[in-house]
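**Q** generate a structure from the sequence data that follows.
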Amino acid sequence: MMANPIAGPLLNKQSLNNRSAPERILIVRLSAVGDTILTLPVLCALRDRFPAAKIAWVVGKGASDLLRGHQDLDELFVLSKDQTASPRAYWKFLQSIRRWKPDTVIEAQGLTKSALIARCSGAAYRIGLSCSEFEGREFSTWLNNHLVKPEHDQVVLRGLELLRPLGIEAPEVEYRVPRDIQAIASVDVQFRELAVPEHWGMINVGAGWPSKIWPAERYAAVARHLGERWGLQSWIAWGGHEEGKIAQAVVAASDSWARMMPPTNLLELAEWIRRARIFVGSDTGPMHLSVALNTPTVALIGPMPVERVGPLGALHRSVQRDRLSEQERSNRKSDHRPMLSIQVDDVTEACDTLASQSAVADRLAYCDDPHGAGPHGAGPHRLRAA
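**A** Prediction:
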């Protein structure tokens, strides 16, 4: 175990390797869909190492649907905005966690709000990352009592390093995203009604930050390339009014190679992504979901370091030209320059590189009948976190 001596005290200096195996483990990761997906390998690695343990997760309402029904999870505590806005409701929520009696907490968010939940859980061992630009922030290093100094840059691998004090070293990166029966049935109907072809790609035009939005005319050029070069119709994913307008602009400029997806919930979106031959989009939740579902992914990386947020694995490609310096990253949610520096050729070349790989060739194979039908699932995602 490695700790940051200046970020906060180690309130309990007992080595976790010298105690018995944890029996009740709580993961705390409250934040958005993408961050929740990036933490799933922690859950899978814990289950593989401690098959008899009870494992729970504290998550925000927006990402909770992705965790319900996960094969490795025993309990889910969902924190809503209404609960955080009411001291009484929030206290009752904390008490429900405390009654669950965790003995070990993996505090994977590194903020005061998440570390406070860990502290109030009553767990004796609260593991978090030491202070850095993106983790161990605010008062989290004072509330967690076992701090790990990560050695990797990539966010998934950094999260898995939280498990080192529990004797888990270099686990395989697995997500095991559950499938929802209702979502499968709903998407089956959508595919039939829309005559979705067997071979098609997905382009996601939205993002949580304005700085991660790529121009509609460039996405349209990518759609034309996928159609003319690989015979792939592109289906455009979107959410909300503004993203809908971007999606419409992409379709209008695609020379009929792109169509808008219907409105979907999160589980239906996951089912669409499972069936895509290729996914193109920026650093946001749907892109990380595509990686977790083992769909070949071209990730457009804007303001954040590609070493941190770029996808792992040979099935995926990251595209980044410019990036913000550490001093400039205070404006990372609004500075468009890194995304605008990415050119159409950068993205189409990444698509072609993926297409040339034998592991992806079957998914990108040209279809003589562009109106054929047939869903396509994804195999297991296994990667050694060396």
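**Q** only C-alpha atoms from now on, for both contacts and neighbour counts.
**A** OK.
**Q** longest helix anywhere in this protein?
**A** Counting by DSSP state H, the longest helix found in the chain is helix 33-49.
**Q** go through that one and flag the buried ones.
**A** 33-47 (16 or more other Cα atoms under 10 Å).
**Q** contacts for it, please.
**A** 27, 29-30, 53, 55, 59, 62-63, 72-73, 108, 155-156, 159-160, 163, 168, 171-176, 284-289, 292 (Cα atoms under 8 Å, 6 or more residues apart in numbering).
**Q** ok now that helix, how far from the chain's centre?
**A** Mean-position distance between helix 33-49 and its chain equals 10 Å (Cα atoms, centre = their mean, to the nearest Å).
**Q** and what of stretch 184-196?
**A** That offset, for stretch 184-196, works out to 25 Å (Cα atoms, centre = their mean).
**Q** cool, and stretch 293-305?
**A** Worked out by Cα atoms, centre = their mean, stretch 293-305 lies 10 Å from the chain centre.
**Q** again with stretch 340-350
**A** Distance, centroid of stretch 340-350 to centroid of chain: 22 Å (Cα atoms, centre = their mean).
**Q** likewise stretch 354-364?
**A** 23 Å.
**Q** and it, which residues are buried?
**A** Those would be 354-355, 360, 363-364, for stretch 354-364 by 16+ other Cα under 10 Å.
**Q** now a ChimeraX select for only the buried ones of the contacts of helix 33-49.
**A** If you want just the buried ones from those in ChimeraX, going by 16+ other Cα under 10 Å, the selection is:
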select :27,29,30,53,55,59,62,63,72,73,108,155,156,159,160,163,168,171,172,173,174,175,176,284,285,286,287,288,289,292
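**Q** among the contacts of helix 33-49, which are in strands?
**A** 27, 55, 59 (DSSP state E).
**Q** which residues of the stretch 251-386 of the chain fall in strands?
**A** All strands of the stretch 251-386 of the chain, identified by DSSP state E, counting those that start in this stretch, fall at 258-260, 279-282, 297-300, 316-319.
**Q** mind giving me the packing neighbours of the last one?
**A** In other words, strand 316-319. Counting contacts by 3 or more Cα pairs under 8 Å, 6 or more residues apart in numbering; DSSP states H and E, strand 316-319 packs against strand 297-300, helix 344-356.
**Q** how does it look with 6 Å?
**A** Judged by 3 or more Cα pairs under 6 Å, 6 or more residues apart in numbering; DSSP states H and E, strand 316-319 is in contact with strand 297-300.
**Q** structure for this one too, so we can compare:
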Amino acid sequence: MASLHGITVHPDCRHFRGDIPCRPNKEHGYQCAGCPVYAPVQQRILIIKLGAIGDVIRTTPLLRRLRQEYPASKITWLTLTPAILPQGEIEEVLKLELPAVLHLQQREFDLLFNLDKDKEACALHDSIRATQKFGYTLHPQYGVAWPGNALAEHKYLTGVFDELSLQNQKPYVQEIFELSGFEFRGEEYVFDTHQDKGYDWSALPQRRPRIGLNTGCGDRWTTRLWSDEKWEALIRQLQSAGYAPVLLGGEAEDERNRRLHATTGAAYLGTFPLQQFINLMHQMDGIVTQVTMAMHISIALRKPTILMNNIFNPYEFDLYGRGQLVQPDRECVCFYRGSCKQGTSCMEELPAEKVFAAVRGSVPV
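**A** Now for the predicted structure:
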């Protein structure tokens, strides 16, 4: 507690901002003296998880354990994509920019979790003061990412040797928990459905179940792509069985989705900003997707997820008992590769019938 000109100020409160009025003051007129929601911080926690968006989303289960273990903590999260993190669930979300770095380097934390091997993340791990640190550091001699302690060694090694990554049988979320010193107990994602935004989805099919079909996979590992012919076959099977398929995607998928809409009549509403896209996915009863951002969103929304995978270790993904993972009939030999060594991607050996059967098994009509 401090007194400024005779006014009581609580800079240790979870709500206190210092540069602008806190939310309780703004919404209720409370001041620190006698404030009914005064919440003194007992642990100051920093999470460094920069990107990509999907990796940020699938790190959010850690918030549930931190809140359980440290209910009086103030959590700060440094990221490249602050908009994806749930508002109100984290006291302080900072974007990786010079002002945030200068700010953090003048503070001290009780717990610091660096969950990225990016060199800038590792450098921040080393330059920010904290009583306990978990995750990755910079090797003092060679300047490469390095495990900060024994807890980080397993996740580190599976990231630098393909052979060890192929042998790994731990889902990503479990690895992140263990790296942070916790046992994973099935904690769900912390995520905002944006249902309160009042988006108008009257153009969606009224028939249920709606099955969202995310037809793209990004441009880094295009060996994951499924052909238009496969999507068309799946759409027709879904329609015949009484499902309402809805095409999903971003700008990169727009042309493909327009073609599929024209040839099959499957619903396609166009492209949307991220928050609206998340809420569109929330209107689905199940999602068919490749390993891409939409997969992480689907899992976070607790939708039955039919995940088409070929080039990644299938143990990496935890669908939380909702949905199924399906793979090509031909074994994939292109682990984490963007081009196929055999000329034709094994995804063409994933029949539409196999994906359709997974939908029926996960989302009954």
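**Q** okay, helices next: where are they in the stretch 251-386 of structure 1?
**A** Taking DSSP state H, counting those that start in this stretch as the criterion, the stretch 251-386 of structure 1 carries its helices at 266-275, 285-292, 306-309, 337-341, 344-356, 358-364.
**Q** re earlier: which of the ones in strands among the contacts of helix 33-49 of structure 1 lies closest to residue 226 of structure 1?
**A** If you rank these by distance to residue 226 of structure 1 using Cα to Cα, residue 59 comes first, at 37.0 Å.
**Q** that closest one maps to what in structure 2?
**A** Structural alignment places residue 59 of structure 1 opposite residue 79 in structure 2 (criterion: TM-score structural alignment).
**Q** was I right to think its match contacts residue 49?
**A** Yes: in this structure, residue 79 of structure 2 is within contact of residue 49 by Cα atoms under 6 Å, at 5.4 Å.
**Q** and residue 318 of structure 1, what pairs with it in structure 2?
**A** Under TM-score structural alignment, residue 318 of structure 1 pairs with residue 325 in structure 2.
**Q** now do the contacts for its match.
**A** Residue 325 of structure 2 sits next to 306-307 when contact means Cα atoms under 6 Å, 6 or more residues apart in numbering.
**Q** still on that earlier bit, farthest pair within the buried residues of stretch 354-364 of structure 1?
**A** Maximum pairwise distance in those, criterion Cα to Cα, is 10.2 Å, between 354 and 363.
**Q** can you count the residues close to residue 342 of structure 1?
**A** For residue 342 of structure 1, the count of nearby residues is 19 (other Cα atoms under 10 Å).
**Q** gap between it and residue 322 of structure 1?
**A** Using Cα to Cα, to the nearest Å, we find residue 342 of structure 1 at a distance of 8 Å from residue 322 of structure 1.
**Q** now residue 192 of structure 1
**A** 42 Å.
**Q** which one of the two is surrounded by more residues?
**A** More neighbours surround residue 322 than the other of residue 192 of structure 1 and residue 322, with 17 against 12 (other Cα under 10 Å).
**Q** so the more buried one touches residue 339, yeah?
**A** No: Residue 322 of structure 1 lies out of contact with residue 339 (Cα under 6 Å); the separation is 7.8 Å.
**Q** what's residue 215 of structure 1 aligned with over in structure 2?
**A** When structure 2 is aligned by TM-score structural alignment, residue 215 of structure 1 is paired with residue 227.
**Q** can you count the residues close to its match?
**A** Around residue 227 of structure 2 there are 12 residues (other Cα under 10 Å).
**Q** residues near the residue lying closest to it once chain neighbours are set aside, how many?
**A** Leaving out its chain neighbours, the residue that sits closest to residue 227 of structure 2 by Cα to Cα, 6 or more residues apart in numbering is residue 348, at 7.2 Å. The tally of other residues near residue 348 of structure 2 (other Cα under 10 Å) stands at 18.
**Q** one more: residue 262 of structure 2?
**A** 12.
**Q** map it across to structure 1 for me.
**A** Under TM-score structural alignment, residue 262 of structure 2 pairs with residue 252 in structure 1.
**Q** ok, that match - contacts?
**A** Neighbour list for residue 252 of structure 1: empty [criterion: Cα under 6 Å, 6+ apart].
**Q** rerun that using 10 Å as the cut-off
**A** 216-217, 220, 246, 258-259 (Cα atoms under 10 Å, 6 or more residues apart in numbering).
**Q** which non-adjacent residue is nearest the counterpart of residue 127 of structure 1 in structure 2?
**A** Alignment note (TM-score structural alignment): residue 127 of structure 1 maps to residue 134 of structure 2. Computed as Cα to Cα, 6+ apart, the closest residue to residue 134 of structure 2 that is not its neighbour in sequence is residue 113, at 4.8 Å.
**Q** what do residue 79 and residue 49 of structure 2 both touch?
**A** 56, 96, 121.
**Q** of those, closest to residue 272 of structure 2?
**A** Of all those, residue 272 of structure 2 sits closest to residue 56, with 20.3 Å by Cα to Cα.
**Q** tell me the counterpart of that closest one in structure 1.
**A** Using TM-score structural alignment as the criterion, the counterpart of residue 56 of structure 2 in structure 1 is residue 36.
**Q** now do the shared contacts for residue 322 and residue 339 of structure 1.
**A** With Cα under 10 Å, 6+ apart, residue 322 of structure 1 and residue 339 have common neighbours 301-303.
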